[in-house]
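K.L.:
Quick check, what structure comes out for this input:
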Amino acid sequence: MANPVAANPVADFFDRLRKNADAVLAESGDSAKIQIQIGSATCEHAAGSLEALDEFQKHIQASGRDDIVIHKTGCTGRCSKEPIVGIISPGKMPVKYERVDRALVHKIFSSHIQKGEPLVEHALDGSLDERAELSFIFCEGRRCTTGQTLKHAFDRKLKEAGVPASRVKTSHVRCFGACSDETEGKCTHVLVNPDQVLYRISTEKDLDEILAKHAIGGEPVEHLRCPEKPITQDFYSLYGDIHFFNHQNRIAMRNSGIVDPENLEEYVRFGGFAALATVLGKNDPLWVINEVLKARLRGRGGGGFPTGQKWKIAHDQPEKTRYLICNGDEGDPGAFMDRGMLESDPFNIVEGMIIAAFAIGAGHGFYYIRAEYPLAIKRIQNALAQCRKAGLLGKNIMGSGWDFDMEVRLGAGAFVCGEETALIRSIEGERGQPKVRPPYPTVRGLWGKPTCINNVETFANISAIINYGGEWFANQGTADSGGTKVFALAGNVKHTGLVEVPLGTPLSKVVFNIGGGVKDDKALKAIQTGGPAGGFIPASQSEMEVDFGPLSRAGSIMGSGGMIVLSEDDCMVDLSKFYLSFTQEESCGKCTPCREGTTRMLEILEKVTSGRAVLSDLDKLERLAKLCQQTALCGLGRAAPNPVLSSLKNFRDEYREHIVEKKCKAKKCVALIRYQIDPETCIGCTVCARNCPVECISGQRKTAHLIDQERCVKCGQCFEVCRFDAVERV
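P.N.:
Here you go, the predicted structure:
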């Protein structure tokens, strides 16, 4: 990690900031206490974390103990197992529990905290199935080429030495991010918990020394310690034993789930504002831009434009009044990446924005956040207030002589305001509609001044790039795109949540290695990326790398990061209609191709799903989609046809089935479903008839019943209530 430049006012300011943070945290004495760590974000609250917090507080008060403290964090991203509670006892392995309700709080407190007996059956993802005093976590990243070999060798040596499984367990993670060009391919890294010792090793001789001194003797091998602290060490010290996390590579989300999002001192302790101190100490905007260019960071909002290039254009404008905007108007159905980062690590986003403002020469910045994110808004406003008070925002930032401040503006939920020019008009108080480009916002944007707009995740990467270097960040991704990408993994997948992986990772690894595969072990049908403006990637192409180029060539987009897993039970026609209905409703109506094109396409899809279409309608649908794609004014209209075109390309037989056979194999299109009663199975219990809302089922008790197809509204109530599987859905 880079260090702030010494012997200048900025370095002195940062030194005081860090010492003050250490003093404040030391005064609390929390590090010597048992910490009950509870997720505190919108998704955690919805799952019941506030009730669990309240119950823990009651137990602590009733016990009279003063050696227990509650530590609130943001969201880890393990959505389907929330609320997640961690018990961190000094000198012991941290234990994480899943789906913690009030009843489980009582068990955790009375058994684990009071008696020291963890509840194995309630541990997150079975993480206590193999309990041990020490955990050795090996890095198996692309640059640690010896990681897997040395892990297998260490496992063998443990067995030969007779070290019991209760003493040492081993696992691996996707990447610690500790490699450099000098160490690439020559070594690997091993994190030892709970001692939080990171080793850099290269030979089996190193393993022998670690085995004898640390694994058996309990003493770290000092000369093998890694001199640098990798970016993910803190995260993996707590979550390195969880399968869902150890296949990821955390950069943008490195602090999510470990740092208190409302505590400036904690953020500073985790390396916060070191990057800003470095930047202001150097006092060279072009150096910052050059590092971002070397990082090959591309905009994470969906467009994928090189961030450094955008900053350079704004920096070079003759107009000196410039603005910076953070786009937090996350409107994709099923996407919650920006919300997660704003709620869980707001100071990191603030630091990234301040660095960006210095690079382009902006004097004022805006957070544009959708009003439906009240907790994200609250935490950003809190972070801004604390930063102003600490001298990190406002006049003479960190003693550098440079002034910059920010404010929050709320979006009213218009999806089109995710587009740059529409967002700018919204901030100006106008109706959110896009403008013809050029000129681009970097030349003529907010109030006619040069303006840079980047999304939340883009800013979340900036401090890491400055601290660890642009080349380091670039090496985490592909030749075209550096770094990682955060996805909201949802749909028919076993493990939903926020996932961060290096660009270039195959889609299949995200779905199966991290997501655990398709729900109910159904067959994978497709993966939809990019939200309503994205496309469907068929299962046959699931080895495709996650990157801007491959996804675009496949008829989809990266988008802001939605990733929906679809199984054999999903209807591609119905899903295309769903996404198109969303974009049609969200169209601002300014340009004819989008306003009329999406409406006419939706009408055709309605005909297909209702059984009224003819085969020639497919040709009309395809022509309309391509015309809209080529002529719409903004990105919303140009990308709206992606679900239609990609489904027609990869699943055309499904469209033909709806039209020719009047059949929806997935049984999602209501108009093409028919309910009938099997007379051989029906026992005449009359439950279906009594629950039918239109009374279209006839028959005497103990005789087979019959459904009047002309009166049936296909609500499916009879299918749901039949206890003998006599009602068939065909």
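K.L.:
When you work out contacts or count neighbours from here on, use the C-alpha atoms and nothing else.
P.N.:
Will do.
K.L.:
Gln629 versus Glu420, what's the distance?
P.N.:
Look at Glu420 and Gln629: by Cα to Cα, to the nearest Å, they are 18 Å apart.
K.L.:
Can you show me the strands along the stretch 601-730 of the chain?
P.N.:
For the stretch 601-730 of the chain, the strands defined by DSSP state E, counting those that start in this stretch occupy 675-677, 697-698, 706-707, 727-729.
K.L.:
Those into JSON lines, with extra columns for distance to Asp547?
P.N.:
Listed next are these as JSON lines, based on distance: least, Cα to Cα, whole Å:
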{"stretch": "strand 675-677", "distance to Asp547": "44"}
{"stretch": "strand 697-698", "distance to Asp547": "54"}
{"stretch": "strand 706-707", "distance to Asp547": "52"}
{"stretch": "strand 727-729", "distance to Asp547": "41"}
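K.L.:
this one as well, want them side by side:
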Amino acid sequence: MDQSIYRSHVLICTGTGCVSSGSKKIKTVLEDELAEHDLSKEIKIVETGCHGFCEKGPIMIVYPEGVFYCQLKEEDVAEIVEEHFLKGRIVDRLLFKEPISEESIPAYQDIEFYKKQRRIVLSNCGRIDPESIEEYIASGGYEAAGKAITEMTPEEVIQEVKDSGLRGRGGGGFPTGLKWDFTRKAAGDKKYIICNADEGDPGAFMDRSLLEGDPHAVIEGMIIAAYAIGADEGYVYVRAEYPLAITRLQKAIEQAEELGLLGDNLFGSDFSFDLHIKKGAGAFVCGEETALMASIEGKRGMPRPKPPFPANKGLWGKPTNINNVETFGNVPYIINEGAEAFSSVGTENSSGTKVFALTGKINNTGLVEVPMGITLREIVFDIGGGLTSGKKFKAVQTGGPSGGCITSDYLDLPIDYDSLKEIGAMMGSGGMVVMDEGTCMVDVAKFFLDFTQSESCGKCTPCREGTKRMLEILNRICEGEGKEGDIELLLELGEHIKDTALCGLGQTAPNPVLSTIKYFRNEYEAHIKDKKCPAGVCQGLAAAYVIDEETCVGCGMCAKVCPVDAISGKPKESYQIDGDICISCGACAQKCPVDAISQG
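P.N.:
From the prediction side, this is the model:
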């Protein structure tokens, strides 16, 4: 272990997002620059996990000042070394700038994106080296496991989790302590604990980021849970598309085994626990717990009817407890700080924090951890920095393909399990897509239903056939072939599928359709009756584009980007669009420098 004393620590994000934008190359160039200036023994470079502000990568934070440099390029590194490390001057042009005020913010904790966050489960992400068990232990890691195993009975651990109010963060929101208690009391000579890391929602990367940035926290949470329910073996079921998460998790397991934190007689007790990784093939349905267990057993990942529930008959017929990555990540904090400290955050029935993947038509996208009960307005306009387009806010889709939309009428709604359920939405695993008035809600519903229909395992008829029929209707509507009665048919099919599908995938698949009909029925009616897409998104219904002759400056940029050669004209004269040829793709309008093009 490095015992050197450094005057500065440089934390470079090496989560998947920053790695894809070049953070590894930034680190290499920085090492070379520091060596060239004989600074290698004064400044330590630390590779960390995701800090959340993924779109601003590569990210570098310099301590002790906490200076936040973002969107770095290799050629920027020499300037940072010369100015910051040699002359003590912050490089202003590389700082984050607030989207509206354009003000440069040196310290990351002063950036609006971070101000209203409350990091519990992500507290180590972006702060420690995820591949160093020593750094995890130095930050208090494995103290909770030691406390639980040596100072508490399994029943006391379960009661502490019950008192904390922790609910499953995978989407269902079932009380975690109660779930553990069911498995603890189930009869069986062998019990299993499973971590569900099969994160399949489009755009969701909460679990991946935690596994990449703080894998030991998840392992520690599983150790505590295994002790509580009486399991001596566990699995982390993680999709194969997460290679970095798997690599870091495997290394963390090996490090824990080397130090006796996994294996036999943990902390000198009679409790033993072994942990394995099972790679999933990327089937969305394997996020459902019975399908997940079938996959671990080497069978096709398909759900089965419940009861019996996994707590009584799970993996290989033995009592099994399943929680997701974020749920386990909260457990060490609860044991270390106590149930009251955790329940003091959030709301009465939804305690603690929730991690969201914030994306869409918004200035600040990325991973955010916020207290339960925060309003949608605070997330979108404070943390998210408002909408990028200058258009009005329209809705937020929460819960991915299993969720529903939240309209502007509910911007001040507290975000928690119960309030979202009341308006027909759901927390889900944590996807949050922001949409503006240029978004077609019928198209949104079609997108999510297309995903769930293609991911259906086909075992039950309501999901296999019902979602296919719903998708056919939506396709017809978006292509201008909708007819009277289609909305009513969608509602009837949706409710029938919700009531009769075998598993959660099928039961929640109609939600985006039902939700958008509830709040945006007028858009469906416009598509069907008026044969128009109000947002101009659905090409089968979009009006041809026209050019305002008085505004056009004759630059010809529109003609250059038209994919079907529908635009003609001469330089410095007004151009024209042939409405019979135009496919309403909008490329010309996006390219026009004077906004002379619009839909007729």
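K.L.:
and Asp345 of the first structure, which of the strands of the stretch 601-730 of the first structure is closest to it?
P.N.:
Comparing these by their distance to Asp345 of the first structure (Cα to Cα), the top pick is strand 727-729, with 47.9 Å.
K.L.:
which SS class is the residue nearest the centre of the first structure?
P.N.:
Nearest to the mean C-alpha position of the first structure, counting by Cα atoms, centre = their mean, stands Leu498 at 3.2 Å. Under DSSP: H, G, I helix; E, B strand; the rest coil, Leu498 of the first structure falls in the strand class.
K.L.:
what residues are up against Lys394 of the second structure?
P.N.:
407-408, 434-437, 439 (Cα atoms under 8 Å, 6 or more residues apart in numbering).
K.L.:
ok, now with 7 Å
P.N.:
Neighbour list for Lys394 of the second structure: 407-408, 435-437 [criterion: Cα atoms under 7 Å, 6 or more residues apart in numbering].
K.L.:
mind checking what it lines up with in the first structure?
P.N.:
The equivalent of Lys394 of the second structure in the first structure is Lys525 (alignment by TM-score structural alignment).
K.L.:
so its match, which of the three states?
P.N.:
Under the three-state scheme (three-state DSSP), Lys525 of the first structure adopts strand.
K.L.:
Check for me that Ile45 of the second structure belongs to a helix.
P.N.:
No. Read with three-state DSSP, Ile45 of the second structure is strand and lies in no helix.
K.L.:
now for it: what does it line up with in the first structure?
P.N.:
Aligned counterpart of Ile45 of the second structure in the first structure: Ile70 (TM-score structural alignment).
K.L.:
Repeat that for Ala544 of the second structure.
P.N.:
Under the alignment (TM-score structural alignment), Ala544 of the second structure pairs with Tyr675 in the first structure.
K.L.:
Number of residues surrounding the residue nearest to that match when sequence neighbours are not counted?
P.N.:
Counting by Cα to Cα, 6 or more residues apart in numbering, Arg729 is the residue found nearest to Tyr675 of the first structure once chain neighbours are left out, at 4.8 Å. Other residues within reach of Arg729 of the first structure, judged by other Cα atoms under 10 Å, total 14.
K.L.:
show me the contacts for whichever residue in the second structure pairs up with Arg729 of the first structure.
P.N.:
Under the alignment (TM-score structural alignment), Arg729 of the first structure pairs with Gln599 of the second structure. Going by Cα under 7 Å, 6+ apart, Gln599 of the second structure touches 543-546.
K.L.:
Alright, that wraps it up for me.
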